[in-house]
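Visitor: give me a 3D structure for the following:
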Amino acid sequence: MAEIETSLLGDPEKENAREEKEEEEDLGGTRLEAVTVEEAQLPISVEDRWKEYFETLEPELPSSLSEEALRALLQTRGEELGPAGREALSALLHREEHGAVSYGLFVEALSNKRRASFRCAVSQGLRSDVLEGGTAGSSVGVVGGSAGVGDRCLLSVARETLPRDSERRWFLHVYSGCPPPLLMPSISLAQVVVFVVYGLALGTWLLPTYDADFMNGSLLYSPPRRHEAWRFLSYALTHAGAEQLGLALLAQLSVGLPLEMAHGSLRIGAVYMAGVLAGSLLGSVADRRAPLVGSSGGVYALLSAHLANIAMNWSRMKGSFRVLRMAFLLLLMSAELGRAVWLRLSPRAAPAQPSFVPHLAGVWVGLTLGLAVLRCYEQRLRDQCCWRVASLAYAASVLLAVACNVAMGDPAGADRPPPAAAEAAPAGGH
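Guide: Reported below is the predicted structural model:
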C-alpha cells in the first residue's frame, strides 16, 4: 500500500523534507513506524508564566485567546515552548473546533494532560496510508480500494467507537494488535464452557433455573449463600438458557470487542466488572429473595455507555449504519430485559427466578462510569473531573450496598434453592 504523507502545519513540501531527513537520521532511511516526542520539561509556574506574556499584549487577560495571538506566540517564543510544547500548541491551532481558545485549555495543552505523541499525531495526521484528505476536519476513510481487510476492519472499529477524527487517526496509527484484545473473547469462551458443562450434566438447555441441581451450583448468586463472596462476580458465568447466553455473546463480541480494541482491555474490563458487581450488590438489596445469573450487569454497562457516547456525539460519528446499529442494540437490550422481567414475575411454579435488577444496575454504571471512560480516550482518567465524580459515586454506592447487606442480615423468607436429587432422598430410604 502506498503511503500518503500529509502535514497539517506550514508548507507541505518543507514538512515532508524535514520528516524525511529526520527519518533517515533516526532510522537509517527505514519507514517511520511510530512517533516519539520528548516530553517538555515546562516550569511549574507555567500558568503564571504565560499569563504574564499575554498580559503584555493586553492589560487584562481575556477569557479566550484568539488564534492570531497563539500563532504569534508560536512564532516569537517557540523556542521557549520546547518540542512538545510546540507540538501541543500546533495541535491546538489545528483542532477540529476552530476559533478562540480558553486560557484554561491553553494551559491544559501545555501541561501535558495528553501524551505528547498523541498531540503530535493530531497535528500531523499520521497513519495517512489508511486515511484520505489532509485537514484536521476531514473524514477518515479508506484510500480507494487499496486498503486490506485488516485496515478496513480497523477503520470500521474507529468509526463505530471514536467520535473525533483526531482520535480515529491516532487509533489507526498506534493499533498493532499486540497484545490482542483477549478479554471479551475469553469471558465469552468461559461462559460457553460453563453453559455446555451444565447443559450436558442436566440434560436441559432452556430455563435451567427450574432445575434444582443448577440452582444449587457453586457459581450463581443465591441469597442464602451470599456469604460466599465469589458469587457476587462468578454469577456472570452462568446463564438462564441458550437465549440469554446468545444475546450476551452477541453484545460482548459485537460491541465489547471493538470497544476493547479502541480503549484497551483494562478500561473496558473495569467497566464490565463494575457492572457485574453493581448488579449483584443492587440485586442483593433491592430484590433480596431472588438469585442472580447471567452477565447482564456487565453487558448493559458496555451497551449503555456505547449508546450514550453515540447519542452525545451523533454528528461526529462516521459509522455508515448508525441508525440501524443503534436501533438494533436498543432492540437487543429491550428483548433481554423483557425476557428477564417475564421470567422473574411469571406465575411461580418453582422457587424465585433470577432477578432483572442487574440489567438496571448495568445501565446506571454505563451512563456514569462507562461513559466517563469512553469520553476520555487516550487521556489520563485521574485528571478528568467526570471520571473522578463517577468513581466516587460508584465507590460510595458499593460501600452503601455492602453496609446494607451487613445491617439487614440474611433475607427474611428468602426462597432457598430446592434440594438436589441426592439430598432429597431421605436417609434409610423412608
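Visitor: CA only for contacts and neighbour counts going forward, please
Guide: OK.
Visitor: surely residue 278 touches residue 363?
Guide: No. With contacts counted by Cα atoms under 8 Å, residue 278 stays clear of residue 363, the gap being 10.1 Å.
Visitor: more neighbours, those two?
Guide: Per other Cα atoms under 10 Å, whichever of residue 278 and residue 363 has more neighbours is residue 278, with 29 against 23.
Visitor: next, the structure of the following sequence, for comparison with the previous one:
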Amino acid sequence: MSIRSASSRGFKRRYSVVHLNDIAEEFWDNHDPQKAQRIPLGTVKEKILFSDEADGMSNALVIQLLQKADTNHDGHIEYDEFLHLKDSVEEYSLARHTFNKAALSVVPRSERTLKKRAYLQEYTCCPPPLFMISAMIIEVVVFTYYLVDMGLPMGVSGPAPTYSPLIYNPFRRYEAWRYISYALIHSGYMHIINNLIVQTILGVILEMVHGWWRVGFIYLSGVFFGALAHSITSPKTYLAGASGGVFAVEYAHLGNLLLNWSEMEYRWLQLVIILLFSGGDLSFAIYDTYFSPNPSNTGHMAHLGGAVAGILVGIYILRNLEQKRWEKYCWWVALVVFLILVGTGVVLNIALPVPEFFPYDDDSPILLAEERFRLRQV
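Guide: Alright, predicted model coming up:
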C-alpha cells in the first residue's frame, strides 16, 4: 500500500479502526526499514484525526500530532518525531481519558475537529458548565427557602409550596412566568434529588460540547412546552418540578443521535439507554394513569411535552454536520412543527373555557391549598 493510496481513500476508510502502531507500520516499517522517510504532515493528519484511535488517545496528543509534530515547519514528519509524540500518551490520566471519551460520544465523527479537541483538552471545569450548574444551584436555593418558609416537616414526596408565585397555578395562568418558574419548585427530597442527578448526567456533558446557550434553550423549551401540555390536559392541576427540561435534554440526545447515526460513537449503546428510559417512563405513565389503584401525582403529560420539545428543538440546535438535502427538510419540519405546537398551546391556554378560571381564594394557606387543589410533580 503506497502512501498516496492511504491518503486518498474515501470517507469510510477515515473511520476505520487505526492504532498508532498501525500508522508506524504503514508509513515506515513496511516501506522504509531504515526509518529515513519523511511523511507529508497532511497524510498523517488525515490518518489520525478521523480514526477511532484518536478517541482513545488524549486530546493533547492529537493536538500535538496535528499542530506541533512538524518542528522544522517543512510540511513533513520524521519517524523519531512520531515516536516521541507516541510516548506522550502515557502522561495523561485515566480520568482525562474517560472525560474525553464521554464528551466525544455526543459529537459526530466529522465534527471532531481540531478546534473541538483543543477545547476539550483545555477544559478544566473552570468555569463549569454555566447553565446546568446554575440551574441546579437555583433549584436547591429555592427548595431550601420554601423548606424554611413553610415551617412544615419535609418528607420524601412533599409538601410543596402551592402558594408560591413560582409554582404553576392553573387558576393564575395569566401570570406567564409560571410556565417557566415552576421548574424551580419541588415537592419533597426525592423529587429534587432525582431531577438533580439526571440533569447532571444528561446535561453537563452535552453543555460542555455544544455550549450553554444551546442546552439552555433546549432545557427551557422543554420546561415551557411541558407546562403547556400539562395545562391543556389537566387544566385544574398545579405543576412543579424540572423534569420537562430534563426530558428535553434527554431526547435532544436522541434527535442528535438519529440525524448523525453513521458517525456517532457507541450509537447502539446510546440508543438502547434512551429507549430503556423512554420505555420505562411510558410504561409507568400508562399503568399509573389507567391501571394503578393508587395513581401517583406525576405529571406525565409534562414529561411528554418536554420529550417532544427536546427532539424537535435538538434537531435544529445540536446538529452540526454539513446539511444534506433531507437534513434541511428535517430541520424545517422540526422548526415548523414546534412553532405550531407552541402556538396552539398558547392559544388554548388563553381561550380554553375552564370553570372557576381565576378564583379569588387560590392564595389560601398551604395546608388548605393542598386539600383543595391537586399537585402534579415532574
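Visitor: please state their TM-score.
Guide: After superposition, the two chains reach a TM-score of 0.65 (TM-score structural alignment, normalised by the length of the second structure), with 300 aligned residues with a Cα RMSD of 4.2 Å.
Visitor: what's the overlap in contacts for residue 278 and residue 363 of the first structure?
Guide: residue 297 (Cα atoms under 8 Å, 6 or more residues apart in numbering).
Visitor: how much space separates residue 133 of the first structure from residue 140 of the first structure?
Guide: Counting by Cα to Cα, to the nearest Å, the gap from residue 133 of the first structure to residue 140 of the first structure is 8 Å.
Visitor: what about these two, which has more around it?
Guide: Shown here are residue 133 of the first structure and residue 140; by other Cα under 10 Å, residue 140 has more neighbours (23 against 15).
Visitor: any idea how many residues pack against the closest residue to residue 161 of the first structure other than its chain neighbours?
Guide: With sequence-adjacent residues excluded and distances taken as Cα to Cα, 6 or more residues apart in numbering, residue 161 of the first structure is closest to residue 259, at 6.4 Å. Neighbour count for residue 259 of the first structure, taken as other Cα under 10 Å: 25.
Visitor: let me see the contact set for residue 259 of the first structure.
Guide: If a contact means Cα under 8 Å, 6+ apart, then residue 259 of the first structure has 157, 161, 268 as its contacts.
Visitor: tell me the counterpart of the second one in the second structure.
Guide: So that's residue 161 of the first structure. In the second structure, residue 161 of the first structure lines up with residue 106, judged by TM-score structural alignment.
Visitor: so its match, which state does it fall into?
Guide: At residue 106 of the second structure, secondary structure determined by DSSP: H, G, I helix; E, B strand; the rest coil is coil.
Visitor: what's the neighbour count on it?
Guide: Applying other Cα under 10 Å, we find 22 residues neighbouring residue 106 of the second structure.
Visitor: dump the residue contacts of it.
Guide: Going by Cα under 8 Å, 6+ apart, residue 106 of the second structure touches 206, 209, 253, 256, 257, 264, 265.
Visitor: okay, buried residues for stretch 273-286 of the first structure please.
Guide: 273-285 (16 or more other Cα atoms under 10 Å).
Visitor: adding distance to residue 50 of the first structure, write these out as JSON lines.
Guide: Converted to JSON lines, these look like this (distance: Cα to Cα, whole Å):
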{"residue": "273", "distance to residue 50 of the first structure": "43"}
{"residue": "274", "distance to residue 50 of the first structure": "41"}
{"residue": "275", "distance to residue 50 of the first structure": "44"}
{"residue": "276", "distance to residue 50 of the first structure": "47"}
{"residue": "277", "distance to residue 50 of the first structure": "46"}
{"residue": "278", "distance to residue 50 of the first structure": "45"}
{"residue": "279", "distance to residue 50 of the first structure": "48"}
{"residue": "280", "distance to residue 50 of the first structure": "51"}
{"residue": "281", "distance to residue 50 of the first structure": "49"}
{"residue": "282", "distance to residue 50 of the first structure": "49"}
{"residue": "283", "distance to residue 50 of the first structure": "53"}
{"residue": "284", "distance to residue 50 of the first structure": "54"}
{"residue": "285", "distance to residue 50 of the first structure": "53"}
